[in-house]
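*Asks:* no letters, just coordinates:
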């Protein structure tokens, strides 16, 4: 005995009423609930839809669907970071490692030249980009998510993960703290300049990979496996 379309719709409404706002998570839960209900009907065809649903929901425990949302969020972040790390490691193998070392050297040279004249024309733009670009990307993705919801009537946990770059968006905190530190350092020792150059280049590479490599890849896969997911 299979669930009808109206019963499937009731399952979606049920998950939404229990504080699951993300359509991709709702779909996963609806599939799980539907399979459980159909299994109950195989064992006892006289069980009502409502009673079978209550029985399946009790299996999720006191937290209800909360644990599922949390686990799904962690899984998406883990997948996102796994792809970032996979591409990031490629920049430390030939021939890309040559480009990586060159960028660090070029940045260090520009930074050292700036420090000789006690100017901040290298550091401040760097911190501005590291702080500002994640914000720009987050705002852009937030607007995109709103358009997508208006178009489809659905919100996606996937988009929420993308907008935060899998948590990489919190790199902006680095820029805030370093600005305070920088105000107390008029002249940098060579070791600090080297460390800052390495960090600036590597963080910039991580942001680039997340935005221009991993995000498009995951978005294409999402669209292929979910016909409801549309580009805006």
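*Replies:* Nice, thanks for sending it over. Fair warning: this is a prediction, and the values are worked out from it, not measured in the lab. Residues are numbered from 1 along each chain as shown.

*Asks:* when you work out contacts or count neighbours from here on, use the C-alpha atoms and nothing else.
*Replies:* OK.

*Asks:* what's the burial count for residue 230?
*Replies:* 15 (other CA atoms under 10 Å).

*Asks:* also residue 120?
*Replies:* 14.

*Asks:* contacts only, for it.
*Replies:* residue 114 (CA atoms under 8 Å, 6 or more residues apart in numbering).

*Asks:* need the three-state assignment for it.
*Replies:* Taken by DSSP: H, G, I helix; E, B strand; the rest coil, the conformation at residue 120 corresponds to coil.

*Asks:* and it, how far is that from residue 9?
*Replies:* From residue 120 over to residue 9 the distance is 59 Å, taken as CA to CA, to the nearest Å.

*Asks:* show me what counts as buried in the host helix or strand of residue 85.
*Replies:* Secondary structure assigned from DSSP states H and E places residue 85 in helix 66-89. Residues of helix 66-89 classed as buried: 68-69, 72-73, 76-77, 80-81, 83-84, 87-88 (neighbour count, 16 or more other CA atoms under 10 Å).

*Asks:* and the comparison structure, right after this:
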């Protein structure tokens, strides 16, 4: 049997009472619970909705949702990381290489032309700062109704990734030589390309997750955050 809107809202209310930190995780658990309740009520048309919900919840064991929540959180994180890295690799296709090479060459030329590794460092960090603001504006303002998403943790992950090439620059030896200025330009060019790809991957991943959340909301006739 197909669950009606009132039944779905009752399951949703039951889940809300348990409390979940991440909204996308809650939707995954709602999907699992609704499917299980529907399966139980289809197998026995005399069973009440409350009893079916209780039985479905009981299948999670004595710890209720907690163990399943941890497992689902781990599963979602792995899914998000896989999506991120798959997208990252897609931006390494030959068609994009001329753009990356041009960016790296430009940074190299600026470092040598003005004999300043600090200049290219400032340019690179300025661009990264702009990308960071763009990420905040597009995801925390435009999509502010989707607060408490597990994908938001990927921002910290990206910060760690971006910090790696920065550390390489900090320990670059011989910054006073002409060769090192060019090397610094190449390094900062690669850093900038890396940062741009990371930003694009985060945006793609976040949009994919939001689309999945919207589909689940539509499927279960939910109001966001209800």
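*Replies:* Structure's in. What do you need? Remember, predicted model here, so these are calculated numbers, not experimental data.

*Asks:* ok so, going back, tell me which residues are up against the helix holding residue 85 of the first structure.
*Replies:* 20, 25, 157-158, 161, 165-167, 205-206, 209-210, 214.

*Asks:* secondary structure element for residue 155 of the second structure?
*Replies:* Take DSSP H and E as the rule and residue 155 of the second structure turns out to sit in helix 154-170.

*Asks:* average offset between that helix and the first structure?
*Replies:* Compared with the first structure after fitting, helix 154-170 of the second structure has a mean deviation of 5.1 Å; criterion: mean CA distance after the TM-score superposition for the first structure.

*Asks:* what helices and strands are in contact with that helix?
*Replies:* If contacts are counted by 3 or more CA pairs under 8 Å, 6 or more residues apart in numbering; DSSP states H and E, helix 154-170 of the second structure sits against helix 178-219.

*Asks:* by contact count, what packs against the helix it packs on?
*Replies:* In terms of contacts (3+ CA pairs under 8 Å, 6+ apart), helix 178-219 of the second structure is packed against helix 23-43, helix 65-90, helix 97-113, helix 117-136, helix 154-170.

*Asks:* determine which stretch of those helices is the most buried.
*Replies:* helix 23-43 (a mean of 19; mean count of other CA atoms under 10 Å).

*Asks:* show me the contact partners of it.
*Replies:* 1-3, 8, 11-12, 15, 20, 47-49, 52-53, 56-57, 69, 72-73, 76, 146-150, 209, 213, 216-217, 225.

*Asks:* average gap between it and the first structure?
*Replies:* On superposition with the first structure, the mean distance recorded for helix 23-43 of the second structure (mean CA distance after the TM-score superposition for the first structure) is 2.9 Å.

*Asks:* ok now that helix, how far from the chain's centre?
*Replies:* Averaging C-alpha positions (CA atoms, centre = their mean, to the nearest Å) puts helix 23-43 of the second structure 24 Å from its chain's average.

*Asks:* same deal with stretch 184-197 of the first structure?
*Replies:* 32 Å.

*Asks:* what comes up buried for it?
*Replies:* Buried residues in stretch 184-197 of the first structure (16+ other CA under 10 Å): 193-194, 196-197.

*Asks:* that one spans what distance, first to last residue?
*Replies:* Stretch 184-197 of the first structure: ends 18 Å apart by CA to CA.

*Asks:* got the contact list for that stretch?
*Replies:* Residues from elsewhere that reach stretch 184-197 of the first structure (CA under 8 Å, 6+ apart): 104-105, 107-108, 111-112, 115, 118.

*Asks:* tabulate the residues you listed (JSON lines), appending distance to residue 135 of the first structure.
*Replies:* Below are the contacts of stretch 184-197 of the first structure laid out as JSON lines (distance: CA to CA, whole Å):
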{"residue": "104", "distance to residue 135 of the first structure": "25"}
{"residue": "105", "distance to residue 135 of the first structure": "28"}
{"residue": "107", "distance to residue 135 of the first structure": "23"}
{"residue": "108", "distance to residue 135 of the first structure": "26"}
{"residue": "111", "distance to residue 135 of the first structure": "25"}
{"residue": "112", "distance to residue 135 of the first structure": "28"}
{"residue": "115", "distance to residue 135 of the first structure": "28"}
{"residue": "118", "distance to residue 135 of the first structure": "29"}
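
*Asks:* three-state assignment of residue 2 of the second structure?
*Replies:* Strictly by three-state DSSP, residue 2 of the second structure counts as coil.

*Asks:* what's the burial count for it?
*Replies:* Applying other CA under 10 Å, we find 13 residues neighbouring residue 2 of the second structure.

*Asks:* measure it to residue 213 of the second structure for me?
*Replies:* 21 Å.

*Asks:* for the nearest residue to residue 112 of the first structure once chain neighbours are set aside, give its distance to residue 184 of the first structure.
*Replies:* Beyond its immediate neighbours in the sequence, the residue positioned closest to residue 112 of the first structure (CA to CA, 6 or more residues apart in numbering) is residue 193, lying 7.2 Å away. Note on residue 193 of the first structure: its distance to residue 184 of the first structure, by CA to CA, is 15 Å.
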